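A.B. asks: Okay, predicted coordinates and the sequence, questions at the end:
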Amino acid sequence: MVCLKSYYQKNDTNKMKITHLIFSLEVGGAENLLTDIANLQSINHKVSIIIVNNIYSTSLIKRISKNVEIITINRPEQSINPYYVLKLNVTINKINPDVIHCHHHNLINLLFFRKKCKVYLTLHRNGIPLDNLRKYNKIFAISEDVKSNIRGSYNIISCPNGVLYDNIDIKVDYNFDTFKIIQIGRLQSKIKGQDILINAIHHLVYHLKFDNISLDIVGQGPDMKLLQKLIDDLSLNNYIKLVGNWDRNFIYQNLKNYSLLVQPSRDEGFGLTIAEGMFAKIPVLVSDIGGPMEVIGQGNFGFHFENTNFVDCANKIFNIKNTYLDLENTQKLSDAYNFALEKFSIQKT
């Protein structure tokens, strides 16, 4: 695995001009990573972020350093009006960057009038079409899993996501009256699998008779109404809450108050929230797919269940609860923290 910052080196007296290009800047793993990287890069380089579409989170923009120039093109999503493409290219030519770093594989097709500069791409997920990959000078994958899912002879460098772990409060008290579970992610169940976890909670409450349990689902997205209906239909309103988006600082301060973080994704290239849970020293339970399994060291530093199997998910939660105070598990949390520190610190990205 290679550190991203090693590809942004010039001598100390010659700052690079780095432009990050992204379609939208909503709350999510890719967007969180971009803001953190841009903030760190701006210490030594001249950094800008160009947001193509008129979709962006003001709370996320507030987290970006004043040293980073933020430029909005304000294109309506999926608009084919050439005005916005022209505006984008004129803006880039004025900046005259040394590097344009794209955060979606299609963005290079909007760059027509750029001067000679390197164009990089970060692959933030699996299932990326191959059509545009050879157009980039360098390609970074957020995990070995994402890298291995790209078939063909592409020069792809694995560079894991990083976490600002210093900002995360660490859990010290593992006693509980209610076993509190947290899940964080965009409410898009075909990818993030929140429905799997909801069904697992139903199995725990009504079949395994484990009722001193609660689940907070953090995030927003297109499936909010669908997931709320599922909660209603399964009579789980006393156990599960869709709490909406939380500010990341609030999440970092409150992860320690939970007994377990579950990431039940059907598809996940990495799983930034899993690493955040490890830094908070709370147990993490993930579906046994490539990216999340990579984050927990193939099961050495976290728990896993069979992908899409809500009964197995429920059984694993039940077992974690029953062995929660065991020395083996508390040592596992310390080992998980050290593993995350070695692999997923933002300073090493």
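C.D. replies: Happy to help now that I have it.
A.B. asks: going forward, measure contacts and count neighbours with C-alpha atoms only.
C.D. replies: Noted.
A.B. asks: which ones are touching the residue nearest to Leu325 when sequence neighbours are not counted?
C.D. replies: Counting by C-alpha to C-alpha, 6 or more residues apart in numbering, the nearest residue to Leu325 once its immediate chain neighbours are dropped is Tyr174, at 6.9 Å. Shown in contact with Tyr174 (C-alpha atoms under 8 Å, 6 or more residues apart in numbering): 259, 324-325.
A.B. asks: secondary structure class for Tyr174?
C.D. replies: coil (DSSP: H, G, I helix; E, B strand; the rest coil).
A.B. asks: who wins for most neighbours among the contacts of Tyr174?
C.D. replies: Ser259 (25 neighbours; other C-alpha atoms under 10 Å).
A.B. asks: re the thing from before, let's have the contacts of Tyr174 in CSV, adding secondary structure and distance to Trp246.
C.D. replies: Formatted as CSV, these follow (DSSP: H, G, I helix; E, B strand; the rest coil; distance: C-alpha to C-alpha, whole Å):
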residue, secondary structure, distance to Trp246
Ser259, coil, 18
Tyr324, coil, 27
Leu325, coil, 29
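A.B. asks: Would you mark the buried spots in stretch 98-118?
C.D. replies: 98-108, 111, 114 (16 or more other C-alpha atoms under 10 Å).
A.B. asks: whoops, stretch 272-282 was the one
C.D. replies: 272-282.
A.B. asks: State the number of residues packed around the nearest residue to Asn53 once chain neighbours are set aside.
C.D. replies: With sequence-adjacent residues excluded and distances taken as C-alpha to C-alpha, 6+ apart, Asn53 is closest to Arg75, at 4.4 Å. Neighbourhood size, Arg75 [other C-alpha under 10 Å]: 21.
A.B. asks: mind listing the strands for the stretch 101-250 of the chain?
C.D. replies: 118-123, 138-141, 156-158, 179-184, 213-218, 240-244 (DSSP state E, counting those that start in this stretch).
A.B. asks: here comes the other one, which I'd like you to weigh against the first:
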Amino acid sequence: MATPMKIVHINFGLETGGIETMLVDILNEQCAYATVYLLLINEQIDVNLIATIDPRVVILRIGRPKGSRNPLYITKLNAALLRLKPDVVHCHNHQIARLLWGRTGRRYLTIHDVQVPTSYFGRYDKLFAISDIVRQDVLQRTGLDAYRIYNGIRTEAIVARTAYTANEIFRIVQISRLQHNKKGQHILLNALRELVYTYQLTHLRVEFVGEGESRTYLQQLTNDLGLNNYVTFAGLKTRADLYQELQNYHLLVQPSLYEGFGLTVAEGMAAGVPVLVSAIDGPMELIDNDRFGYSFPSGDAHQLAERIRGLVLDYESKAVRTMATSARQHACTTFDVRQTASRYLASY
């Protein structure tokens, strides 16, 4: 019997975010076919997220404090790799290569966004890109050809919406880190103000799921726009809860200003929830240029408001139901994490 491949995934931390949640799913899939380790450099750990990792995955924590420059932690990192002698070292942040000494296994990097600094790309044996737009971005800036493997989600765990009726309250959800200069939550708030005060659509409710550095700013903006009765900041939710609750929303809006993929858009599609995204490359790739979702010009709050208004008025139409059903089928066949994990294993 052949010896199982030994794979070490390395990331700086394991806090709640798209990269981290996708990484956990990859680990849980790969450990059925290989010996898998997760090596975490920093001490920042989400205990709820780490608890969802399959017990067959060996977790090694270097425990470096935030901001520390103590070389002892880098020594511990490299000593662990030397002891493990992995076949594959799969990194999930481009800067990790600068911390690695010698050659312990083949080195791979997954590039999770556009405009990632390229200084250390040449230190990896192979680059992976999470979307075609990320691949094109890397190629244009470096001449290096990354191999595209879409991020994946646990589609089988997501409960799908089945009825497309507009209730007394029309629920809109936005799921991401509260980082308005990237994720564009302020654009959605300005659109909501127009919908409520110009079009009198007072049955709309927006729920922001996530935490981040922009929370205080966004809460103040909500107050300044007179939207306190229409907006909820729900904080973080576990994926188990989110996968059960997605079906209860009428619409998922992702107003990002730049984005290499958009994992929550794929999750909304898999839940059969209509999705409305800014017309930038990553999200547009997900919805196949309006084939499986709706879009609006990036940064344009008025056009976002118009798009939401149109969907609210047409929500019970056959067109909306057909779009959402087709999007669910597309997400389940294209963005399933089992397929993602399998493609990584075949590409090492």
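C.D. replies: Received it, and whenever you're ready, just let me know what you need. The model shown is predicted, which means the values in this text are computed figures rather than measured ones.
A.B. asks: circling back to that earlier point, need the counterpart of the residue nearest to Leu325 of structure 1 in structure 2.
C.D. replies: Structural alignment (TM-score structural alignment) places Tyr174 of structure 1 against Tyr164 in structure 2.
A.B. asks: again with Ile64 of structure 1
C.D. replies: Alignment note: Ile64 of structure 1 maps to Ile53 in structure 2; criterion TM-score structural alignment.
A.B. asks: same check, this time on Leu204 of structure 1
C.D. replies: Checking TM-score structural alignment: Leu204 of structure 1 goes with Leu195.
A.B. asks: Please determine how far its match is located from His90 of structure 2.
C.D. replies: Using C-alpha to C-alpha, to the nearest Å, Leu195 of structure 2 is found at 46 Å from His90 of structure 2.
A.B. asks: again, but for Ala191 of structure 2
C.D. replies: Distance of Ala191 of structure 2 to His90 of structure 2, given as C-alpha to C-alpha: 41 Å.
A.B. asks: how close does the residue nearest to Asp335 of structure 1 when sequence neighbours are not counted sit to His207 of structure 1?
C.D. replies: Once flanking residues are discounted, Asp335 of structure 1 sits nearest to Phe301: 6.6 Å by C-alpha to C-alpha, 6+ apart. To His207 of structure 1, Phe301 of structure 1 is 29 Å away according to C-alpha to C-alpha.
A.B. asks: With Leu60 of structure 1 instead?
C.D. replies: 41 Å.
A.B. asks: which of the two has more neighbours?
C.D. replies: Leu60 (17 against 10).
A.B. asks: Mind telling me what element the more buried one is part of?
C.D. replies: Using DSSP states H and E, Leu60 of structure 1 sits in helix 58-62.
A.B. asks: ok, then the element right after that helix?
C.D. replies: Heading C-terminal from helix 58-62 of structure 1 (DSSP H and E), you reach strand 68-75.
A.B. asks: Mean deviation, that next one versus structure 2?
C.D. replies: In the superposition with structure 2, the average deviation recorded for strand 68-75 of structure 1 is 1.0 Å (mean C-alpha distance after the TM-score superposition for structure 1).
A.B. asks: in that strand, what counts as buried?
C.D. replies: Neighbour-count burial for strand 68-75 of structure 1 [16+ other C-alpha under 10 Å]: 68, 70, 72-75.
A.B. asks: Then stretch 79-87 of structure 2?
C.D. replies: 81, 86-87.
A.B. asks: Save the strands of the stretch 101-250 of structure 1 as JSON lines, and put in distance to Gln347 of structure 1 too.
C.D. replies: Formatted as JSON lines, the strands of the stretch 101-250 of structure 1 follow (distance: least, C-alpha to C-alpha, whole Å):
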{"stretch": "strand 118-123", "distance to Gln347 of structure 1": "17"}
{"stretch": "strand 138-141", "distance to Gln347 of structure 1": "16"}
{"stretch": "strand 156-158", "distance to Gln347 of structure 1": "16"}
{"stretch": "strand 179-184", "distance to Gln347 of structure 1": "23"}
{"stretch": "strand 213-218", "distance to Gln347 of structure 1": "26"}
{"stretch": "strand 240-244", "distance to Gln347 of structure 1": "29"}
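A.B. asks: Lys348 of structure 1: which of those strands is closest?
C.D. replies: strand 156-158 (12.4 Å; C-alpha to C-alpha).
A.B. asks: What range does that closest one cover in structure 2?
C.D. replies: By TM-score structural alignment, strand 156-158 of structure 1 lines up with residues 146-148 in structure 2.
A.B. asks: Let me see the residues that make contact with the matching stretch.
C.D. replies: 126-132, 135, 138-139.
A.B. asks: Just the buried residues of those residues.
C.D. replies: Among these, those scoring as buried are 126-132, 135, 138 (criterion: 16+ other C-alpha under 10 Å).
A.B. asks: Let me know the closest of those residues to Ile187 of structure 2.
C.D. replies: Nearest to Ile187 of structure 2 among those, with distances taken as C-alpha to C-alpha, is Ser131, at 24.8 Å.
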